[in-house]
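Novice: Below is the structure, and that's it, no one-letter string:
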């Protein structure tokens, strides 16, 4: 943007008859550049929010999977019939 301003100043000095038009175009370009920067920042914020949501949903799915696995182990009616079976159940529990 600085080089744009410098170029506009050189053009205004070398073509004073077009100074008003050049200044108007320079102002338009500066406004468009500023608007583009604002829109880019808004898009960046939206992408960041979307990333956070996707990470949350992924963590949620992982947690729900783990909970369902633990629930299945806890609600199991399986009982050991011998010492080896009891040790296996105890190991799985730990």
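Specialist: Done, it's in. None of these values were measured; they are calculated from a predicted model.
Novice: When you work out contacts or count neighbours from here on, use the C-alpha atoms and nothing else.
Specialist: Noted.
Novice: other SSEs contacting the lengthiest helix in the chain?
Specialist: Among the elements of the chain assigned as helix by DSSP state H, the one spanning the most residues is helix 19-74. In this structure, helix 19-74 packs against helix 2-14, with contacts taken as 3 or more CA pairs under 8 Å, 6 or more residues apart in numbering; DSSP states H and E.
Novice: okay, now the one to match up with it:
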């Protein structure tokens, strides 16, 4: 059965018995090294991806043309009309 306690668990508290703790002790250091390695690789991939995706120099070489006040006013009017139509 799934919830039947094993002989390595205390039947009242479901905690590990001293025999189980002794059986797992030789593997503790190796498991912690494996865990540290897994966390380091995962963190490294995450950090590399985060740094790669947050570079903001995609359009640094594209010159921005100057805009005069008349064009700016016209663009603002067009934007306000589009915004008013979208809100309706």
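Specialist: Looks like it came in fine. Just so we're clear, the structure is a prediction, and the values are computed from it rather than from any experiment.
Novice: Now compute the TM-score of the two chains, please.
Specialist: The TM-score (TM-score structural alignment, normalised by the length of the second structure) is 0.44; 60 aligned residues with a CA RMSD of 3.8 Å.
Novice: what angle sits between the longest helix of the first structure and helix 2-14?
Specialist: Taking axes from the mean of the first three to the mean of the last three CA atoms, to 10 degrees, one finds helix 19-74 of the first structure and helix 2-14 inclined to each other by 170 degrees.
Novice: Helix 19-74 of the first structure: what's the following helix or strand?
Specialist: Toward the C-terminus, helix 19-74 of the first structure is succeeded by helix 83-93 as the next helix or strand (DSSP states H and E).
Novice: So for that next one, what gets flagged as buried?
Specialist: By neighbour count on 16 or more other CA atoms under 10 Å, the buried set for helix 83-93 of the first structure is empty.
Novice: Check the spacing between residue 2 of the first structure and residue 30 of the first structure real quick.
Specialist: 10 Å (CA to CA, to the nearest Å).
Novice: Who has more neighbours out of those two?
Specialist: Under the criterion of other CA atoms under 10 Å, the comparison of residue 2 of the first structure against residue 30 puts residue 30 first, with 16 against 8.
Novice: ok, the more buried one to residue 70 of the first structure distance?
Specialist: Distance from residue 30 of the first structure to residue 70 of the first structure, by CA to CA: 60 Å.
Novice: Equivalent analysis for residue 51 of the first structure, please.
Specialist: Plainly put, residue 51 of the first structure is 29 Å away from residue 70 of the first structure if you go by CA to CA.
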